[in-house]
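1. Using only what follows, build the 3D model:
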Amino acid sequence: MYEETDADSSVLLSELCSLASSKRVFAEDYVSDGVPFYRGKEITQKRNGEPISDPLFISHNHFASLKANYGIPVCGDILITAVGTIGNSYFVQDEEFYFKDGNIIWLKDFIEPSLNYYIYDYMQTPIFKRQLEGICIGSTQTALTIVALSNLKVKKPRTAELALYCKKSKALRSAIQTNNGEIERLTQVAKAMLASLSR
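-> Model prediction:
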């Protein structure tokens, strides 16, 4: 399904979903415990099914204000790293967190419910990685902008193809999340055991 095609058979990514960033959160807003706050590093760890190595948090009150006034990522949205290591994408699960502006681009409000699965899987392909190389800006530190990503061309599958693809992708994504959850639980158990042994 991810064959390279000429531009005439493709549409702009912005025609398939909305692209946005977050509202700015400052370092002084971090607290010792609360709602997780993710930068590009944490998004990459989440994408890889790894536990967060150096967690950051904002207060529940601050999170509630951001949620009420600007919205937050919901299950099925996609986040993609836009600075440093560019192009690492995360498929948001049923969870609450906030993320750093400028470092991450937020894909939401897909025009069809199944498109998020298709677009997320497309983002894992070499074709997409090559497209990113052509639209990133900067020489010393490259960056991916919302405008550039919005104008990226993506082939939109037919509705029948999309429905079948989504069914298969959902099953695979569910299995991956189950495995990642088990890995995270085992990691926490191992940490607790090591802590008790070192006393």
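2. drop to CA atoms for contacts and neighbour counts, all remaining ones
-> Fine.
3. can you pull the buried residues of the longest helix seen in the chain?
-> Ranked by number of residues, the top helix in the chain under DSSP state H is helix 159-197. Neighbour-count burial for helix 159-197 flags L162, A163, Y165, C166, S169, N180, E184 (criterion: 16 or more other C-alpha atoms under 10 Å).
4. ok, for the second one, nearest residue in space, not its chain neighbours?
-> This points to A163. Excluding the flanking residues, the one nearest A163 by C-alpha to C-alpha, 6 or more residues apart in numbering is S114, at 6.8 Å.
5. what's the answer for the third one, then?
-> Distance criterion C-alpha to C-alpha, 6+ apart; nearest residue to Y165, sequence neighbours excluded, is Y118 at 7.4 Å.
6. To check against the first, give me the structure of this:
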Amino acid sequence: MLSISGLNKEGDTVTVDISTKMVDPRKGEYDNLPHIGPGNIESFTGRIFNNVLTVRESNLISGKFHFNKGDIIYGKINPQLAKYTIAPTEGLASADAYILNSKNGVEQRFLYSILQTSGFYNYSVSVSARTGMPKINRNELDVYKFNSPKFKEQTRIGRFFQNLDTLIALHQRKHDKLLAVNKSMLEKMFPKDGADVPEIRFKGFTGKWDRKTLGEMMEISSAARVHKEEWTNDGVPFFRSSDVVAAFKGEVNKKAFISYGLYKKLSTISGCVQSNDIFVTGGGSIGIPYLVKSNEPLYFKDADLLWFKKCAGIDCVYLYTFLTTTLFSKYIKNITHIGTISHYTIEQAKATPIMLPKKDEQIKVAAFFQDLDSLISLQQRELDMLKNIKKACFERMFV
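-> Below you'll find the predicted structure:
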């Protein structure tokens, strides 16, 4: 049995040096080095964000920990956030972090892997629970124990997870690049405020786009009232704003349902939701769209969601894409209630302006973003698969 560090009364081998080397950041010799703290590290992945400043840019005045390339930076504040990384270069670390280096027969990458195990995570969270700010102190870190194989096997394990992390980082960069392309093209393929043509346009299309309001082009309404006590555990899916937001983010949430009998009764009053209709959140996280994908029975919560019914004049995917643009999100932020709770109402939705090209150009624009969304989804699935492989390996490769 091995111990992380410090004096071990049970005779376990101590394996980690926790640096106490603090330096004065005001000395000019550190000015151009990066200053890294927990806020610069992505939870559970070790990825360093693009928000790192140099020591000079950070205007530091109090002592900081010096680290070298390959040292482990571990965030001691809020350990439930799992902030850890291997330093890519020399720099200074926030006093909210520990600088760790392995010793006495423990390989550095293996130690880094130990910090990512569920055993260490659960331990760090359990000992940090206290009033005020959760924190794992040095003594608590000292006494954590773990099992270790021979050094050669440690090296193989550490290298395996290093290679897996490299592959995950590669897919993450591809995913992030596709998201950046999507964001950029959304800004350039729809006319900016006050313009009547977009910055980028497919070859063969000319002429000004028409300015319309959504109310001119389609029927916008909501649903009949459904009380919470009428929700069921199965039956007809009942959409709320939380379902739309979860679907937009690609997340899974707990679903709600209503009985088929209630659905038939309410649909007689308000009509049936059809494929290619669009829901838009009217409360909470306002302006988030959901494109209905089939004619299967589906109902939704009044006030929570607005119902944009498909029409012949607007391609449904084009409209959905428009509703994801920065132009639309800025518009509804300007016109919705500013206060504790914001709302996007039916009347506001009807008055929402939209720039429309001819139908064939709408379809072309929609298809482009649909293909791009498919690429992003594919990249996300591959990324999730790699993360699941890593999680499974951690569960099976450590004792």
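7. Can you show me the helices along the stretch 201-350 of the second structure?
-> Taking DSSP state H, counting those that start in this stretch as the criterion, the stretch 201-350 of the second structure carries its helices at 214-217, 241-249, 260-270, 316-322, 326-335, 346-350.
8. Tell me which of these is the most buried.
-> Sort those by mean neighbour count, taking mean count of other C-alpha atoms under 10 Å, and helix 316-322 sits at the top with a mean of 21.
9. Show where the top strand by length along the second structure falls in the first structure, residue numbers please.
-> Criterion DSSP state E: the longest strand present in the second structure is strand 97-102. Aligning strand 97-102 of the second structure against the first structure (TM-score structural alignment) gives no matching residues.
10. Show me what that strand is packed up against.
-> Strand 97-102 of the second structure sits against strand 16-18, strand 64-67, strand 72-75, helix 108-114, with contacts defined as 3 or more C-alpha pairs under 8 Å, 6 or more residues apart in numbering; DSSP states H and E.
11. ok, now with 7 Å
-> Under the contact definition 3 or more C-alpha pairs under 7 Å, 6 or more residues apart in numbering; DSSP states H and E, strand 97-102 of the second structure sits against strand 16-18, strand 72-75, helix 108-114.
12. Quick check: what element follows the shortest one along the chain?
-> Counting by DSSP states H and E, the next helix or strand C-terminal to strand 16-18 of the second structure is strand 22-23.
13. try the longest one
-> Later in the chain than helix 108-114 of the second structure, the nearest helix or strand by DSSP H and E is helix 118-128.
14. Would you tell me what the next helix or strand after that next one is?
-> Downstream of helix 118-128 of the second structure, the next assigned helix or strand under DSSP H and E is helix 138-142.
15. give the contact list for P51 of the first structure.
-> By C-alpha atoms under 7 Å, 6 or more residues apart in numbering, P51 of the first structure lies in contact with Q45, E184.
16. Repeat the analysis, applying 10 Å as the threshold.
-> Residues in contact with P51 of the first structure, defined by C-alpha atoms under 10 Å, 6 or more residues apart in numbering, are E42, Q45, N180, G181, I183, E184, R185, T187, Q188.
17. about what we covered before: between the buried residues of helix 159-197 of the first structure, which is closest to G71 of the first structure?
-> Closest approach to G71 of the first structure among the buried residues of helix 159-197 of the first structure (C-alpha to C-alpha): C166, at 25.7 Å.
18. From Y118 of the first structure, how far out is that closest one?
-> Per C-alpha to C-alpha, to the nearest Å, C166 of the first structure is found 7 Å from Y118 of the first structure.
19. got any residues that touch both of these two?
-> Shared contacts of C166 of the first structure and Y118 (C-alpha under 10 Å, 6+ apart): none.
20. if we can go back for a sec, including distance to G287 of the second structure, could the helices of the stretch 201-350 of the second structure go into JSON lines?
-> What follows is the helices of the stretch 201-350 of the second structure, written out as JSON lines (distance: least, C-alpha to C-alpha, whole Å):
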{"stretch": "helix 214-217", "distance to G287 of the second structure": "14"}
{"stretch": "helix 241-249", "distance to G287 of the second structure": "10"}
{"stretch": "helix 260-270", "distance to G287 of the second structure": "22"}
{"stretch": "helix 316-322", "distance to G287 of the second structure": "11"}
{"stretch": "helix 326-335", "distance to G287 of the second structure": "7"}
{"stretch": "helix 346-350", "distance to G287 of the second structure": "10"}
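21. right, so of those helices, which gets closest to K64 of the second structure?
-> Checking the helices of the stretch 201-350 of the second structure against K64 of the second structure by C-alpha to C-alpha gives helix 241-249 as the closest, at 37.9 Å.
22. mind putting the helices and strands packed on strand 97-102 of the second structure in a markdown table, distance to K177 of the second structure included?
-> What follows is these, written out as a markdown table (distance: least, C-alpha to C-alpha, whole Å):
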| stretch | distance to K177 of the second structure |
| --- | --- |
| strand 16-18 | 37 |
| strand 72-75 | 27 |
| helix 108-114 | 28 |
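23. okay, those, which one's buried deepest?
-> Stretch with highest mean neighbour count among these: strand 72-75 (a mean of 26; mean count of other C-alpha under 10 Å).
24. what span of the first structure lines up against it?
-> Under TM-score structural alignment, strand 72-75 of the second structure corresponds to no residues of the first structure.
25. Tell me which helix or strand comes right after that strand.
-> Heading C-terminal from strand 72-75 of the second structure, the first helix or strand you meet, by DSSP H and E, is strand 84-86.
26. Could you give the residue range in the first structure aligned to that next one?
-> Counting by TM-score structural alignment, strand 84-86 of the second structure lines up with no residues of the first structure.
27. which secondary structure elements does that strand contact?
-> strand 72-75, strand 97-102, helix 108-114 (3 or more C-alpha pairs under 10 Å, 6 or more residues apart in numbering; DSSP states H and E).
28. mind checking how far the closest residue to R211 of the second structure other than its chain neighbours is from S377 of the second structure?
-> Using C-alpha to C-alpha, 6+ apart and skipping the chain neighbours, the partner closest in space to R211 of the second structure is M355 (4.6 Å). With distances taken as C-alpha to C-alpha, M355 of the second structure is found 27 Å from S377 of the second structure.
29. Who are the contact partners of the residue nearest the centre of the second structure?
-> Of all residues in the second structure, the one closest to the mean position by C-alpha atoms, centre = their mean is K249, 7.8 Å from it. With contacts defined as C-alpha under 10 Å, 6+ apart, K249 of the second structure is in contact with D243, I288.
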